[in-house]
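Trainee: The following comprises the amino acid sequence and a computationally predicted model.
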Amino acid sequence: MWNAKQHSYEELRDVVVDVLHQQISGNNQYLALVENVARVINERENPVVNLGTGMAYQGASAALHPHDRDKLLEIFWDLFRQGVITLGLNDNNPQWPWFRLSRFGASEAARQPFRFHDTASFMSMVLKAVPDLLPATQMYLDEAVAAFYSGCFLAATVMLGVAAEAEFLRLIDVANKNAKIGTSFDKAAKERFIRTKIEAFRKGLDPHLKSLPDAAKEDLDISLNAVQSILRIARNGAGHPSGAAPPSREQVYVNLQMFVPFAVQVARLRQELK
């Protein structure tokens, strides 16, 4: 239907993800997915209007522009490549056009608010939240997401850990140069290992928490200590051969999402401590 409204890849992908998680009856074949995506878009963009005569008018019919249908096919195979969906319904229907959500696709990790589907969308999401990331951090993040989508989860974990460490070291440097309270962070600046740097930074920060606005210290333990520790542990486990199982796709996906609130918290603290 050439006169239907066209949508961006990102707009369509968000609708597809929503439809997949609605568990609509009969939504396990590709054509049914297309029909349901068209229906959801129509419901959102053409809400029911009560005509006052006991009748309701839906507006435009649930039809997609041909270019949107082309994008949907691309989105479907992107989601397959990313491990969100898998082909086949069951042993009796093991192939295309049947499909279903994978265990990863059905998990909470795939429903997180920080959605991304490729390197560009991840970087756009992060930079929207923290526009002044270091160029080096951006480079490491770019490598991390590229490795994730290539299935190189060890490499993705290492690069993500390096990116988090770069922003945390930047925070320590800014705090240590503070004219009033910089000496509180001397130990954090001098420590050699990231774990001890985290501990020393938190101890140096504690006496000054009361003077910080709520936004800068909200969920501090979760957004700063816990997140940075998780990324540090994941990075060390990946970077130092130990025979341990490599991180799963789900673990790396969650860690990539966790970087966003971590970076936001670090940026808030950096602004308050400079």
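Mentor: In hand now; what should we look at? Numbers count the residues shown, from 1 in each chain.

Trainee: CA only for contacts and neighbour counts going forward, please
Mentor: Fine.

Trainee: Contact partners for His7?
Mentor: Counting by CA atoms under 8 Å, 6 or more residues apart in numbering, His7 touches Asp68.

Trainee: sec struct for it, please.
Mentor: Each residue gets one of three states, and His7 gets coil by DSSP: H, G, I helix; E, B strand; the rest coil.

Trainee: For Ala38, see how far away it is.
Mentor: 11 Å (CA to CA, to the nearest Å).

Trainee: who does the helix or strand containing Ala267 touch, helix- and strand-wise?
Mentor: If you go by DSSP states H and E, Ala267 is part of helix 249-273. When contacts are defined as 3 or more CA pairs under 8 Å, 6 or more residues apart in numbering; DSSP states H and E, helix 249-273 packs onto helix 119-129, helix 135-149, helix 153-176, helix 214-217, helix 227-239.

Trainee: Dump those helices to JSON lines, plus distance to Met258 and mean neighbour count.
Mentor: Shown next, in JSON lines, are these (distance: least, CA to CA, whole Å; neighbours: other CA atoms under 10 Å):
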{"stretch": "helix 119-129", "distance to Met258": "11", "mean neighbour count": "16"}
{"stretch": "helix 135-149", "distance to Met258": "12", "mean neighbour count": "19"}
{"stretch": "helix 153-176", "distance to Met258": "10", "mean neighbour count": "22"}
{"stretch": "helix 214-217", "distance to Met258": "17", "mean neighbour count": "14"}
{"stretch": "helix 227-239", "distance to Met258": "7", "mean neighbour count": "19"}
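
Trainee: I'd like to know which of the ones you listed is closest to Asn28.
Mentor: helix 135-149 (24.6 Å; CA to CA).

Trainee: and that closest one with helix 153-176, angle?
Mentor: For helix 135-149 against helix 153-176, the angle by axes from the mean of the first three to the mean of the last three CA atoms, to 10 degrees is 160 degrees.

Trainee: now the helices and strands packed on helix 249-273 as JSON lines including distance to Asp70?
Mentor: Output for the helices and strands packed on helix 249-273, formatted as JSON lines (distance: least, CA to CA, whole Å):
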{"stretch": "helix 119-129", "distance to Asp70": "20"}
{"stretch": "helix 135-149", "distance to Asp70": "22"}
{"stretch": "helix 153-176", "distance to Asp70": "30"}
{"stretch": "helix 214-217", "distance to Asp70": "43"}
{"stretch": "helix 227-239", "distance to Asp70": "38"}
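
Trainee: Please compare the first structure with the one that follows:
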Amino acid sequence: MSKISFDPNDEGGLELARIVLLDRLRRDHNWNQISPYDSGFDPYVEYVGPSRPGQERLLTLIQDVFWEFIIQGVLAPGLDLANPNLPWFHITDYGTKVLAASEFLPHDPTGYLRRFRSDIGTPDRTVEAYLSESLNCFERGCFIASVLMLGVASERAFLLVCDSLLAALSKSTERSEFDRILKRNPIKPKQDWVLRKIQEIQKTRPCPLPDNVNVMLTVIFDFIRTQRNSVVTLKRCRQKYLAKTRSST
């Protein structure tokens, strides 16, 4: 079993502690009690320098991540009816699904972004910035804000696809039509045009794109529209609240 190198003097210790905790939760099925004097992490960590300071620093960070996972619903206090409180704990049903996942795990933001960069190559900085903010919101239990940030990142990625598609169009009439649509603010006409173009491309044989691309795009487009509508609704609610507050003062 490979160990994670941990230097108590390095920045980014919290990210490493998160990885270590996830690793132990996946491997050590008998672990069900959190303790500030736990040596059970030693099989998962290679300490840089003297082990004692490394152990103390890691266990402090583990406590922080442990509470994060409780807030996120991965872990819950108590083992059973006879031991219903901390330091006993158990993995929730949701936590079991989280630990079984191997790709794009938001509970491990560092690993999530590393995999994202690896798959994309050189991602757009704006997309990555909103994605990173979405993960930060998720960590803190701000799930609505997390979804909104993810939606903004998705919309930005979609608009980049539109720019690439516009540049690739060979027919001047299509290019002019699509360019006119892109200059408008509504997102749905852009999505409809792209979807129709993809459906047209898919009629060629062999199909240049996966068979389920239409379904995938429809789901993604619905998500982006929902996110946009949510942002508009939140803005209107805020405006009404501010107007009501001003009128009452």
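Mentor: Received it, and whenever you're ready, just let me know what you need. Everything numeric here is computed off the predicted structure, so don't read it as measured data.

Trainee: related to what we said a few turns ago, quick check: angle from the helix holding Ala267 of the first structure to helix 153-176?
Mentor: Using the same axes, to 10 degrees: helix 249-273 of the first structure against helix 153-176 is 10 degrees.

Trainee: Can you tell me what sits against helix 249-273 of the first structure?
Mentor: For helix 249-273 of the first structure, the surrounding residues in contact (CA under 8 Å, 6+ apart) are 104, 109, 112, 114, 126, 129-130, 145, 148, 151, 153, 156-157, 160, 164, 167-168, 171, 174-175, 178, 212, 215-217, 220, 223-224, 227-228, 231.

Trainee: In the second structure, what sits opposite Asn93 of the first structure in the alignment?
Mentor: Asn93 of the first structure maps onto Asn83 of the second structure when the alignment is built from TM-score structural alignment.

Trainee: Its match: how many residues sit nearby?
Mentor: 12 (other CA atoms under 10 Å).

Trainee: try Arg24 of the second structure
Mentor: Neighbours of Arg24 of the second structure under the rule other CA under 10 Å: 15.

Trainee: Excluding covalently adjacent residues, which one is nearest to Ala147 of the first structure?
Mentor: What sits nearest to Ala147 of the first structure in space, not counting adjacent residues and going by CA to CA, 6 or more residues apart in numbering, is Ala156, at 5.0 Å.

Trainee: Report whether the expected contact of that neighbour with Asp142 is present.
Mentor: No: look at Ala156 of the first structure against Asp142 with CA atoms under 8 Å: they stay out of range, at 9.5 Å.

Trainee: can you tell me which residues contact the equivalent of Ala145 of the second structure over in the first structure?
Mentor: Under the alignment by TM-score structural alignment, Ala145 of the second structure pairs with Ala155 in the first structure. Ala155 of the first structure sits next to Ala144, Ala147, Phe148, Ala238 when contact means CA under 8 Å, 6+ apart.

Trainee: Kindly report the same for Asp179 of the second structure.
Mentor: If you count contacts by CA under 8 Å, 6+ apart, Asp179 of the second structure has them with Leu166.

Trainee: Can you tell me how far Glu191 of the second structure is from Pro208 of the second structure?
Mentor: To be clear, residue 191 of the second structure is Gln; Glu isn't right here. From Gln191 of the second structure over to Pro208 of the second structure (counting by CA to CA), the distance is 20 Å.

Trainee: before we move on, the earlier item: let me know the angle separating the helix holding Ala267 of the first structure from helix 227-239.
Mentor: 130 degrees.

Trainee: Around Tyr44 of the second structure, how many other residues sit close by?
Mentor: 19.

Trainee: unless I'm mixing things up, it is touching Leu21, no?
Mentor: No: the pair Tyr44 of the second structure / Leu21 is not scored as a contact, 9.1 Å apart, by CA under 8 Å.

Trainee: List the buried residues of the helix holding Ala267 of the first structure.
Mentor: For helix 249-273 of the first structure, the neighbour count (16 or more other CA atoms under 10 Å) marks 249-250, 252-270, 273 as buried.

Trainee: And stretch 188-206 of the second structure, by the same measure?
Mentor: Going by neighbour count (16+ other CA under 10 Å), the buried part of stretch 188-206 of the second structure is Lys190, Gln191, Trp193, Val194, Leu195, Ile198, Gln202.

Trainee: Kindly indicate which of these lies nearest Leu58 of the second structure.
Mentor: Leu58 of the second structure lies nearest to Gln191 out of those, by CA to CA, at 47.7 Å.

Trainee: residue in the first structure matching that closest one?
Mentor: That one, Gln191 of the second structure, aligns with Ile198 by TM-score structural alignment.

Trainee: what secondary structure does its match sit in?
Mentor: Under three-state DSSP, the three-state class of Ile198 of the first structure is helix.

Trainee: Could you report the distance from it to Pro261 of the first structure?
Mentor: Going from Ile198 of the first structure to Pro261 of the first structure by CA to CA gives 17 Å.

Trainee: for His65 of the first structure, same thing?
Mentor: 37 Å.

Trainee: again with Gly182 of the first structure
Mentor: Applying CA to CA to Gly182 of the first structure and Pro261 of the first structure gives a distance of 25 Å.

Trainee: How about Ile181 of the first structure, nearest residue that isn't a chain neighbour?
Mentor: Nearest non-adjacent residue to Ile181 of the first structure, counting by CA to CA, 6+ apart: Ala175, 7.7 Å away.

Trainee: about what we covered before: who touches the residue nearest to Ala147 of the first structure in this structure?
Mentor: For Ala156 of the first structure, the residues meeting the contact criterion (CA under 8 Å, 6+ apart) are Glu143, Ala144, Val145, Ala146, Ala147, Phe148, Val252.

Trainee: Make JSON lines from the buried residues of stretch 188-206 of the second structure and add distance to Leu59 of the second structure to it.
Mentor: Listed next are these as JSON lines, based on distance: CA to CA, whole Å:
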{"residue": "Lys190", "distance to Leu59 of the second structure": "51"}
{"residue": "Gln191", "distance to Leu59 of the second structure": "49"}
{"residue": "Trp193", "distance to Leu59 of the second structure": "54"}
{"residue": "Val194", "distance to Leu59 of the second structure": "51"}
{"residue": "Leu195", "distance to Leu59 of the second structure": "51"}
{"residue": "Ile198", "distance to Leu59 of the second structure": "52"}
{"residue": "Gln202", "distance to Leu59 of the second structure": "54"}
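
Trainee: Appreciated, that's everything.
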